[in-house]
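Enquirer: Any chance you can model this:
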Amino acid sequence: MDQRDQKGTYSDLFRLDGRRALIIGAGGIGAEAARALSDHGALITCADRDGDAAQAAAAAVGGQSAELDITDSEAVRHAAESLPEVDVVVLTAAMNVRKRILDYSPEEFDRVVDLNLRGTFSVIKYFGEKMVERGRGSIIIFSSIRDQVVEPGQSVYAATKAGAVQLVKTAAAEFGELGVRVNAVSPGVVETRLTSQIKSDPQWHQAYAAKSALGRWSLPAELAGAVVYLASDAASYVTGTTLRVDGGWTAVDGRFTPPA
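Expert: The predicted structure follows:
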């Protein structure tokens, strides 16, 4: 089991003292996840294809940094071999090319799939292998509301996020009896660089805010609690699940509120 000997109060279940956490994708949500895990006692390594971004996120929590491009499967394998024993892996790195299917090029398709799906597979495979050998660990993959609901222009991104969720479920089934938990976090619309195109259009920005039950976008820090929970012993019996942190987006039917 990933769960350690539990003594003390229930608040101790969320402590991560002495555990090593690797955050892949160090900007935005990843940086906030690193802060939250560090505040709960974890030892942090921040990794990103942008070495400067990794260093900045690591410096903010007194952690270590590494340059890592998860589209290079050999680099992921090497990272899993060379980094200190990792108890928690959080993968937030992703990209989107927002175009309708008829406008998509094969090259754009390959770019999105290579990072979002193939990269996710490599992280689960190589870091999961090391966790299985040690008999413990928690892998947390960031998905999206687009793993369940779509809109025009989201075809390839949505397909990769749905695929990532199926990888999570399969890894959970294969690694579970060996002590490793694998889960997904599915955010709604978050104020990050990935959504800058939407934020630049006031009407589009407001439409997305109105779609959630809370009537607003989320901030990266609002995803951090889900990461701490899934990393900790508080979630010791949670695996193969998708935790939706979407402000109720996927619970609400449409944008029109009819009279009661």
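Enquirer: alpha carbons only for contacts and neighbour counts from here, please
Expert: Fine.
Enquirer: any chance you could map the helices in the stretch 151-260 of the chain?
Expert: Remark: helices assigned in the stretch 151-260 of the chain by DSSP state H, counting those that start in this stretch are 155-175, 196-199, 202-211, 224-231.
Enquirer: can you redo those helices as CSV with distance to Gly247 and mean neighbour count?
Expert: Shown next, in CSV, are those (distance: least, Cα to Cα, whole Å; neighbours: other Cα atoms under 10 Å):
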stretch, distance to Gly247, mean neighbour count
helix 155-175, 18, 21
helix 196-199, 17, 14
helix 202-211, 9, 16
helix 224-231, 13, 22
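Enquirer: quick one: which of those is nearest Ile23?
Expert: Proximity to Ile23 (Cα to Cα) singles out helix 224-231 among the helices of the stretch 151-260 of the chain, at 10.6 Å.
Enquirer: circling back to that earlier point, could I get the helices of the stretch 151-260 of the chain as a markdown table with distance to Arg100?
Expert: Output for the helices of the stretch 151-260 of the chain, formatted as a markdown table (distance: least, Cα to Cα, whole Å):
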| stretch | distance to Arg100 |
| --- | --- |
| helix 155-175 | 7 |
| helix 196-199 | 15 |
| helix 202-211 | 17 |
| helix 224-231 | 32 |
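Enquirer: this one as well, want them side by side:
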Amino acid sequence: MNLFDLSGRLALVTGASKGIGYAVADALASAGARIVLNARDETRLEQARAELAAKGYDVRTAAFDVTDPDAVTAGIEAIETDIGPIDILVNNAGMQHRTPLQDFPLEAWRKIVATNIDSVYLVGQAVGRRMIPRGRGKIINIGSVQSEMARPGIAPYTATKGAVKMLTKGMATDWARYGIQVNGIGPGYFKTELNAALVADEAFSGWLANRTPAGRWGDVQELAGAAIFLASDASSFVNGHILYVDGGITASL
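Expert: Here you go, the predicted structure:
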């Protein structure tokens, strides 16, 4: 089990005040990692920190906008100077906007692209530049089953998650030679605030149960194993891979 031990390592998780980001931070902390939670809402961020700290975990916060290049540069510099070198980066910050493509507003397109793609590029590059001279590092980008498949009303989201998949492969191709592993997790349909409207929709939940081989929604705690694996020495020769945690939905017609 030493392969999965994260003791002594520092993990930065973006979009970590709730949902998948919070669950991944919890998982990495349970394996021994020190955690830095990132989000823009300082109040929610502090609530998340307090909840994890109550479990005995070493948790800090770093509130900055992951879509702002200057804020990212300053934020990563502050973490590395005040807390320590980042060993593990989880690019989780993301958003959804459901509108038929023909009615999708340009402003919403730009916002979803900035949140879902620009953040991965900006934070990934800022952290990667520091990992390269150290000769080690783990980067996990959170994609989606929409990295592979589409549904009506979310074409821009699907485009961004497809881009996250390919950016993950590109990062791995450039940085594997420096001892950095860059991989992705592609969650299926999980019960999160982002999906609250769909969870409450009986018709959709019924469709999902029939469409998913596992026959149900996922619980965010079920992402823990994938996150720990990709953050640990157990995945030392895994690079450019997207691990789908989806109850089999991408495997079946």
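Enquirer: that older thread, can you tell me which of the helices of the stretch 151-260 of the first structure is nearest to Glu133 of the first structure?
Expert: helix 155-175 (10.3 Å).
Enquirer: The closest one against the second structure, how far on average?
Expert: Here helix 155-175 of the first structure, set against the second structure after superposition, deviates by a mean of 0.5 Å using mean Cα distance after the TM-score superposition for the first structure.
Enquirer: contacting residues around Asp65 of the second structure?
Expert: 39-40, 71-72 (Cα atoms under 8 Å, 6 or more residues apart in numbering).
Enquirer: Swap in 10 Å and give it another go.
Expert: Shown in contact with Asp65 of the second structure (Cα atoms under 10 Å, 6 or more residues apart in numbering): 14-15, 38-41, 71-72, 75, 93, 115, 119.
Enquirer: can you check Ala58 of the first structure too?
Expert: Applying Cα under 10 Å, 6+ apart, the residues near Ala58 of the first structure are 23, 26, 31, 34-35, 44-47, 52, 64-66.
Enquirer: Is the aligned residue in the second structure for it part of a helix or strand, or is it coil?
Expert: When the second structure is aligned by TM-score structural alignment, Ala58 of the first structure is paired with Arg49. Following DSSP: H, G, I helix; E, B strand; the rest coil, Arg49 of the second structure is assigned to helix.
Enquirer: Out of the contacts of Ala58 of the first structure, grab the one that's most surrounded.
Expert: The residue in these with the most neighbours, by other Cα atoms under 10 Å, is Ala26 (32 neighbours).
Enquirer: Contact partners for that one?
Expert: When contacts are taken as Cα under 10 Å, 6+ apart, Ala26 of the first structure is in contact with 32-34, 45-58, 65-66, 90-93.
Enquirer: for the closest residue in space to Val199 of the second structure that isn't next to it in sequence, what are its contacts?
Expert: Sequence neighbours aside, Ser205 is the residue nearest to Val199 of the second structure in space, at 6.1 Å (criterion: Cα to Cα, 6 or more residues apart in numbering). Going by Cα under 10 Å, 6+ apart, Ser205 of the second structure touches 189, 198-199, 211, 215-217.
Enquirer: Name the nearest of those residues relative to Asn239 of the second structure.
Expert: For the contacts of Ser205 of the second structure, the nearest to Asn239 of the second structure is Tyr189 (24.4 Å; Cα to Cα).
Enquirer: so where do the strands sit in the second structure?
Expert: 10-13, 34-39, 59-63, 88-91, 137-142, 180-187, 242-245 (DSSP state E).
Enquirer: Tell me the counterpart of Ala63 of the second structure in the first structure.
Expert: The alignment partner of Ala63 of the second structure in the first structure, by TM-score structural alignment, is Glu67.
Enquirer: residues near that match, how many?
Expert: 18.
Enquirer: quick one: it and Ala36 of the first structure, what's the gap?
Expert: As judged by Cα to Cα, to the nearest Å, Glu67 of the first structure and Ala36 of the first structure stand 21 Å apart.
Enquirer: could you redo the strands of the second structure as JSON lines and give each row distance to Gln221 of the second structure?
Expert: Listed next are these as JSON lines, based on distance: least, Cα to Cα, whole Å:
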{"stretch": "strand 10-13", "distance to Gln221 of the second structure": "16"}
{"stretch": "strand 34-39", "distance to Gln221 of the second structure": "17"}
{"stretch": "strand 59-63", "distance to Gln221 of the second structure": "18"}
{"stretch": "strand 88-91", "distance to Gln221 of the second structure": "16"}
{"stretch": "strand 137-142", "distance to Gln221 of the second structure": "15"}
{"stretch": "strand 180-187", "distance to Gln221 of the second structure": "12"}
{"stretch": "strand 242-245", "distance to Gln221 of the second structure": "11"}
